[in-house]
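> I would like to see how this sequence folds:
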Amino acid sequence: MSQNTEVVVVGGGYAGVMAANRLMRRDDVAVTLINPRPAFVARLRLHQLVGGSHDAVFDYRETLAGGVRLLVDTVTRIDAAGRGLELASGGTVGYDYLVYAVGSGSAAPRVPGAAEFGYPVATLEEAERLRSRLDDVPTTAPVTVVGAGPTGIETAAELAEQGRRVTLVCGGLLGPYLHPRARETAAKQLAGLGATVLDGSGAKVTAVTRDAVRLADGRELPSAVTVWTAGFGVPDLAARSGLTTDAVGRLLTDETLTSVDDPRIVAAGDSAAPSDLPFRMSAYAAGCLGAHAADTVLDRVAGRQPAPVNLSFPAMCVSLGRRVGIFQFAHRDDTAMRLYVGGRAGAKLKELSCASSVKHLTDEARKPGSHTWPKGGHRRELLRARRDQAATPAGQAG
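A predicted model of the protein is given here:
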């Protein structure tokens, strides 16, 4: 074994880059980042790539610390017992510690026809494919966006602002995370852009065909292009490698983000499930969890006990085209406050959030260990409540 402690980070998104940069705090730690693409993808901007207002890609020389070795390849299997990684290229890489930060992507749709005729937008390649498809149809062609989370709302608004005939199919509430007041503002802005919003239980999609979308209430919407943003999934690398995962496939860890199977494997970002109670998927959480994962590894290298993760969500934001946005403030339990900022100010705050998500990485690359984040969320209360519930004998729950 070499004199350095070899740490390999699998995944070059927000969590993986933050972890790799922060690990450079020690001179005796050698860091390798393995990622299937040679460039960093700003996932928060993929809807802009679809709309043509941003390419959503940054050179790793801008985001990754100079001392980090970048290996462009795909990990196909983790050999935890042998502390090795098998690569798609046929090679192998050994490690002393592994940071598992493979992120998330589109969930496999269960709706008939959605996988065949729907266009997801969760990865760079998917967004590029969707943009190419939109270029092939007239601006007047009907476009249906399925899913009313941030990705669906932002994609629908981006396309409607271009003058496209967009219908946003919610299958429930528009922007479930938003406060009702902010939700009303979002609905008005979408209407102002010319988008049609269909919400409620009757607006659940039951089938997708080449040129239409069918809803639970019997309606059939003409759709030259159907954009599918309903749900996210995670890569199955951990499960295929025999590691313990949650029901979705995220690596199951303790509160320090350490795998329940192996103290030399630490998870970060969307692919981590600490205590089987994962954080809300977001670029913000990914960066913070990437930093904490690096701290956990560095603590173990130094012979210290790692600290439990401590993270709160002060806000979330959504863009409604290039000129309007919503910046939604949140309570400590990650529920929406009545307070939000809309209009042009909301758009500026949203743009600041997108830019900051990359700036945090570049700052950490220049000064490892500098990234900080809001602490004091409601996680302890959630964990305590779950323990109390588990300890309550059957039949005695109130």
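> can we go C-alpha only for contacts and neighbour counts from here?
Will do.
> what about Tyr371, which helix or strand?
That one is not Tyr; residue 371 is His. Here His371 is covered by no helix or strand, with elements defined by DSSP states H and E.
> what sits against it?
Ala291, His360, Asp363, Glu364 (CA atoms under 8 Å, 6 or more residues apart in numbering).
> you'd agree the last one is up against Ala20?
Same thing as Glu364. No - the pair Glu364 / Ala20 is not scored as a contact, 9.4 Å apart, by CA atoms under 8 Å.
> overlap in contacts of the two?
In contact with both Glu364 and Ala20: Ala65, using CA under 8 Å, 6+ apart.
> that older thread, ok, and the most crowded of the contacts of His371?
Compared across the contacts of His371, Ala291 has the highest neighbour count, 31 neighbours, by other CA atoms under 10 Å.
> with adjacent residues omitted, what lies nearest to that residue?
Ala19 (5.1 Å; CA to CA, 6 or more residues apart in numbering).
> alongside the first, I'd like the structure of this one:
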Amino acid sequence: MESITSAASASTRRTRVAVIGGGYAGTMAANRLTQRPDVDVTLVNPRHEFVERIRLHQLVAGTHDAVRDFAAVLSPRVLLVVDTAARIDAVNRTVELASGSKIAYDYLVYAAGSAEAPPLIPGASEFAHPVSTLEQAQRLRAIVAATPPRAPITVVGGGPLGIEVASELAEQGRAVTLLCGGTLGPYLHTRGRSSVAAGLARLGVTVLEGPASRAAEMTRDAVLLADGQELASAVSVWAAGFAASALALHSGLSVDAAGRLLTDETLTSIDDDRIVATGDAASPSGMPLRMSCQAALPLGSHAADTVLQRISGRAPQDFTRGIAAMCVSLGRRDGVFQFARSDDTAVWLSVPGRAGALLKEAACTSPIDQLAKEARRPGSHAWIVRDRGRTARIAARGLAGLVPAHREG
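Take a look at the predicted model:
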């Protein structure tokens, strides 16, 4: 097999760091690692473009293409390898790629991300259209474009992605039903939830909540609900949650129940101190942060700091940063910016309407600006929110001292 290394790695005094995944967390980590001139960074990503995942709902509706050239967000000192990581060989410190090549590393940043939670209801694998990747969103965009304007569209999932997809399509004049399978926007405070419900009503989205709104089966042109009701559906969109990449599990590393790599509070794998996890793929002390762009950026910078501290012979610091908001767009002119405590629990304060939409757009633009700045000035990224109660919560749940588990032989 061919071995991929950067040209500068020929010197034995250099440190090779491989980063798996070029999303928000992986790109932030890769950029930040370039602070040291003696570190060679290789980023493995399956695409040439950086995907603005938080805009995929806009891609479906045709209001944004959801991609950027990597040159706009990635340091020129990072070697981009367009390929897919197939397996991590922790013993030999190599990443095996789908192409058959291998990347040798001294440290590995695991930022493999997440994808849609597999739909387990009958017919979903054939007839549901997920929207968690660029390719899926592009396919769905083409399907929607080929569908008659008033044909019924069903969106399964009452979380942020489902709300945003339903809103974007309804704003285009589509007839949309949103199946929450429970509560609309379960993260939101009741005030924020009321604002979202009102915004969806203005757009003409039919919202079904409660246990009876759970999708039980799908066919080519209908969705069967748990209460036996059948909804006509020309296009059925699956937006019912995310699951972590299976790469860590398939590589024999310890993961949590959702497939995230189990780490300590420094984001270091509990199996191997040369592997650090970040973003949606990380489960520090088995108590991960919410899968979100907001969490990805501070997690990405902290993962890089952990690696750099280990290279310098210093003890890495625990992750103490928090996220204190969620923003949901309701088409291009409406939205809700939900404030939260530093432990990511919603509070009564939210900003609805046009102001909420502007804050949401700023929240989509800001990560690109932060990545670009880190590419130009590695080490500049800072995150002001601190979650000082995390240690107490970990102790209360008895999560300290995790041992390897969920390993695949």
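> got a TM-score for the pair?
Here the superposed chains carry a TM-score of 0.96, computed using TM-score structural alignment, normalised by the length of structure 1; 390 aligned residues with a CA RMSD of 1.3 Å.
> what about the residue nearest to Ala291 of structure 1, helix or strand, and which?
Per DSSP H and E: Ala19 of structure 1 is located in helix 14-22.
> tell me how far the alignment partner in structure 1 of Phe127 of structure 2 lies from Met316 of structure 1.
Aligned by TM-score structural alignment, Phe127 of structure 2 pairs with Phe117 of structure 1. Look at Phe117 of structure 1 and Met316 of structure 1: by CA to CA, to the nearest Å, they are 31 Å apart.
> same deal with Arg384 of structure 1?
According to CA to CA, Arg384 of structure 1 and Met316 of structure 1 sit 26 Å apart.
> compare these two and say which is more crowded by neighbours.
Applying other CA under 10 Å to Arg384 of structure 1 and Met316 shows that Met316 carries more neighbours, namely 20 against 11.
> quick one: map the more buried one onto structure 2.
Under the alignment by TM-score structural alignment, Met316 of structure 1 pairs with Met326 in structure 2.
> in this structure its match contacts Arg341, no?
No - with contacts counted by CA under 8 Å, Met326 of structure 2 stays clear of Arg341, the gap being 10.8 Å.
> who touches both of the two?
Contact criterion CA under 8 Å, 6+ apart; residues shared by Met326 of structure 2 and Arg341: none found.
> before we move on, back to that, in this structure the match of Phe127 of structure 2 contacts Ser223, no?
No - counting by CA under 8 Å, Phe117 of structure 1 stays clear of Ser223, with 10.3 Å between them.
> list the residues that contact both of those two?
Overlap between the contact sets of Phe117 of structure 1 and Ser223, as judged by CA under 8 Å, 6+ apart, is given by Arg210.
> tell me the residue in structure 2 aligned with Ile347 of structure 1.
If you look again at residue 347 of structure 1, you'll see it is Ala, not Ile. Aligned partner of Ala347 of structure 1 by TM-score structural alignment: Ala357.
> angle of the helix or strand that its match is a member of against helix 24-33?
Assigned by DSSP H and E, Ala357 of structure 2 falls within helix 353-376. Counting by axes from the mean of the first three to the mean of the last three CA atoms, to 10 degrees, helix 353-376 of structure 2 lies at 40 degrees to helix 24-33.
> show me what helix 353-376 of structure 2 is packed up against.
Using 3 or more CA pairs under 8 Å, 6 or more residues apart in numbering; DSSP states H and E as the contact test, the elements touching helix 353-376 of structure 2 are helix 24-33, strand 325-329, strand 335-340.
> if we use 10 Å, what do you get?
Applying 3 or more CA pairs under 10 Å, 6 or more residues apart in numbering; DSSP states H and E, we find helix 353-376 of structure 2 packed against helix 24-33, helix 190-203, helix 293-311, strand 325-329, strand 335-340, strand 346-352.
> deepest-packed of these, please.
Sort these by mean neighbour count, taking mean count of other CA atoms under 10 Å, and helix 24-33 sits at the top with a mean of 32.
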